[in-house]
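*Asks:* A predicted structure for the sequence below; I have some questions about it.
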Amino acid sequence: MTTVSDGGRVVRPGGSTATEVTWRLKLPPESTTTLGTTLTTATSREPLTAPTCAFASDGRQPYDCASATWTAPGTATTQSQESTGWRRQAPALLAAGVALLVLGLVGLLTWRHRRRPVAAALASDGPGTIYPRPATPRPPARRRKPPVWVVVPVAATVLAGTVGAAAWSATRRVAAIDTDSQPTSGAWKGTGVSGVLGMPLREDAFEFTVYRMTCEPGRGARQCQATVGVRNLTREHQSWHGKLQRAYLANGNWVTTDESATRRVNQGRDVFADPVAAGSRVVLPLVFTINGREAPQRLELRSGVFSAGVRVDVP
């Protein structure tokens, strides 16, 4: 960072390795002001995203936020995605393969049992005749069925294969939506998207943008607050839940949203009680309570239990 407009201070928020510029302003009604700063990066080939927020005087309640990404000429901005299509198709492919194998076995056995030898001879001075000629007409031959000892094991195999494939698929899906499992490790609706602070990230129903992450100093139980923008990109109201929003530490442990603390910082309003209106956008703080001095390294946010969600690295 090289220059900051008048009144700005370069600070490092608690628990973060990043720096930010803050201004304290008093604006008369219907007035505007312009603030500016110049940023420098280690490499000009990497996209640079700079989020900006306007907070209340306490610095906790956001009025609104925005972000901009600067990309050097000739450099494309990319987002990592985790395709989950193969996870969805694996159980169906397994069941189909077992069914085809069993059907092929049944067809082979049926074909072999239906074969009958026929003896025929041609007369030397007349049309062909069947030899020996039956004395009386034979009753119509009954169609032979596979023996019971073949049908029962085949049916049991088909049933076991179908049940096993369904159970395997259900187990993986339950693990994906369980609130005690990794959110993006097995969810099958949408794709998992990763990004950084200030980058809008789209998942199944919402577009999430994390603008800021700060933590209280200390060693015991302390609170970390994330300023998050949520935009509903669907045509229907969408509900979301605090237990699905997680903060991950460097050791892999995670905590969900502290809903009571989040309600307090939102002036007593439960932000998860009412659904997000179709096409609307909200900016609000989410609070995570952690133990120890370690700060969260990543946030995972999701609109619902079936969504793969988004992951945001927080410095």
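*Replies:* It's in.
*Asks:* can we go C-alpha only for contacts and neighbour counts from here?
*Replies:* Noted.
*Asks:* Quick check: buried residues in the strand or helix carrying residue 312?
*Replies:* With elements delineated by DSSP states H and E, residue 312 resides in strand 310-313, which encompasses its position. Applying a neighbour-count criterion of 16 or more other C-alpha atoms under 10 Å, one finds 310-312 buried in strand 310-313.
*Asks:* who does that strand touch, helix- and strand-wise?
*Replies:* Contact here means 3 or more C-alpha pairs under 8 Å, 6 or more residues apart in numbering; DSSP states H and E; on that basis strand 310-313 packs against strand 192-196, strand 298-301.
*Asks:* Tell me which of those strands is the most buried.
*Replies:* With neighbours taken as mean count of other C-alpha atoms under 10 Å, these reach their highest mean count in strand 298-301, at a mean of 25.
*Asks:* Show me what that one is packed against.
*Replies:* strand 246-248, strand 310-313.
*Asks:* coming back round to it: next, format the buried residues of strand 310-313 as TSV and append distance to residue 70.
*Replies:* Rendered in TSV, the data for the buried residues of strand 310-313 read as follows (distance: C-alpha to C-alpha, whole Å):
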residue	distance to residue 70
310	21
311	21
312	18
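*Asks:* re the thing from before, TSV please, covering the helices and strands packed on strand 298-301 and showing distance to residue 261.
*Replies:* As requested, the helices and strands packed on strand 298-301 are arranged in TSV below (distance: least, C-alpha to C-alpha, whole Å):
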stretch	distance to residue 261
strand 246-248	15
strand 310-313	22
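*Asks:* In addition, the following structure is provided for comparison:
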Amino acid sequence: MMPIIRCGASLVFLINLSSAAIADCLPQNFLLEERMELISDHSIRLAFIESMSQSQFDNAKKKFSGGASFPINGIPINGYSNLESAKAAGRSEASARGFTLDQSGSTHLIANRLSESGANAYIACLKEQGPGISLWVANATGNRFQVAVLFRPGDSNLQVRPFGLDNFKMISKLDKEFVPSTQQNLMFVRKSDGEGSIEIVIGKYRQSLIFPKRERLREVQESTHFSENVAQAATGGKNQPYGPKTVTACTTPPSPDWNFIPGTEGIIVLNSTTNVNSWTIVQPVSVDKLCWSVTARTGRKGDRHEITAKASVRMQRSVK
């Protein structure tokens, strides 16, 4: 006969998400397989970038290779050759937008949004995590959250301990009989935009959900910056040396609130007398400085070789 867990009349609640469940059912993997459309949400996109592994980065580049939109700081994800540069660009955009969640908070945010969206494979994974408690956000509207609870006992200890609530209030009543292997949905109200958590303990099993603080992201304005100064080099001709000559010039954002977007820089050649002249971006490019060099090479005696070039780069700033 199936055991029945009888719940006491007085319960207190707390919330916190099990690291074991997350490790077995990584929400980032299911996000790409089941709910790619959530990437259009800036918070989810930045959370994925902050928490993504090498394999998830590689998978995202494959998933979004057909023209689907996954920008990182204004550049498509396929424009990044390695995980480190993609994460650095993501953190630059996160700073501009006011997104501050770390890797752990980002993972919890993705997990809650994923289950809330009805990602069936992800929810099935949570349900299959062996004996214990499965807990996930089944639905959310504003500050009201429906949390699904599924208990699969592995022994005869069926004692329901007090729940713990942080920044949440339970507004539904528990069933008088908590039947194992039967899903029960509980309703909660979030008190504020701060962090919150819900923890359930039955017997020796403990499971929790963590809700990162809500962040209202800033909009970002983008524009293209063209340098006013130029790099100009010349060799040969009257009163000019015959050896190769390299000249470097630099530019900075027009005001402190603008940041350059590394990876979007380019050189505009205004004048070049021969095709042996060359130009290059000086690395690294930072958010507040871009430098470029031009080189004029020696030709026949008396020939004048000259090159002049300016730079362009995309830039962004927060719109308050």
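*Replies:* Structure's in. What do you need? The model shown is predicted, which means the values in this text are computed figures rather than measured ones.
*Asks:* quick one: TM-score?
*Replies:* The TM-score (TM-score structural alignment, normalised by the length of the first structure) is 0.22; 115 aligned residues with a C-alpha RMSD of 6.4 Å.
*Asks:* got CSV for the helices and strands packed on strand 310-313 of the first structure, with distance to residue 247 of the first structure too?
*Replies:* Rendered in CSV, the data for these read as follows (distance: least, C-alpha to C-alpha, whole Å):
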stretch, distance to residue 247 of the first structure
strand 192-196, 14
strand 298-301, 5
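*Asks:* any idea how far residue 100 of the first structure is from the residue nearest to residue 310 of the first structure when sequence neighbours are not counted?
*Replies:* With sequence-adjacent residues excluded and distances taken as C-alpha to C-alpha, 6 or more residues apart in numbering, residue 310 of the first structure is closest to residue 193, at 4.9 Å. Computed with C-alpha to C-alpha, to the nearest Å, the distance linking residue 193 of the first structure and residue 100 of the first structure is 37 Å.
*Asks:* picking up where we left off before, which stretch among the helices and strands packed on strand 298-301 of the first structure comes nearest residue 254 of the first structure?
*Replies:* Each of those was checked against residue 254 of the first structure via C-alpha to C-alpha, and the shortest separation belongs to strand 246-248, namely 4.2 Å.
*Asks:* what's the following helix or strand after the closest one?
*Replies:* Immediately after strand 246-248 of the first structure, counting by DSSP H and E, sits strand 254-256.
*Asks:* follow-up on the earlier one: of the buried residues of strand 310-313 of the first structure, which is the nearest to residue 290 of the first structure?
*Replies:* Sorting those by how near they are to residue 290 of the first structure, with C-alpha to C-alpha, puts residue 312 at the top with 17.8 Å.
*Asks:* That closest one: what's it in contact with?
*Replies:* Listed by C-alpha atoms under 8 Å, 6 or more residues apart in numbering, the contact partners of residue 312 of the first structure are 194-197, 210, 298-300.
*Asks:* Could you rerun that using 7 Å?
*Replies:* Contact criterion C-alpha atoms under 7 Å, 6 or more residues apart in numbering gives 194-197, 298-300 as the residues in contact with residue 312 of the first structure.
*Asks:* cool, residue 96 of the second structure as well?
*Replies:* By C-alpha under 7 Å, 6+ apart, residue 96 of the second structure lies in contact with 220, 317-318.
*Asks:* Kindly recompute the last result at 8 Å.
*Replies:* Under the criterion of C-alpha under 8 Å, 6+ apart, the contact partners of residue 96 of the second structure comprise 218, 220, 316-318.
*Asks:* And it, how close does it get to residue 44 of the second structure?
*Replies:* Separation of residue 96 of the second structure from residue 44 of the second structure (C-alpha to C-alpha): 16 Å.
*Asks:* burial measure for residue 37 of the first structure, as a count.
*Replies:* With neighbours defined by other C-alpha atoms under 10 Å, the count for residue 37 of the first structure comes to 12.
*Asks:* hang on, I meant residue 248 of the first structure
*Replies:* Neighbourhood size, residue 248 of the first structure [other C-alpha under 10 Å]: 19.
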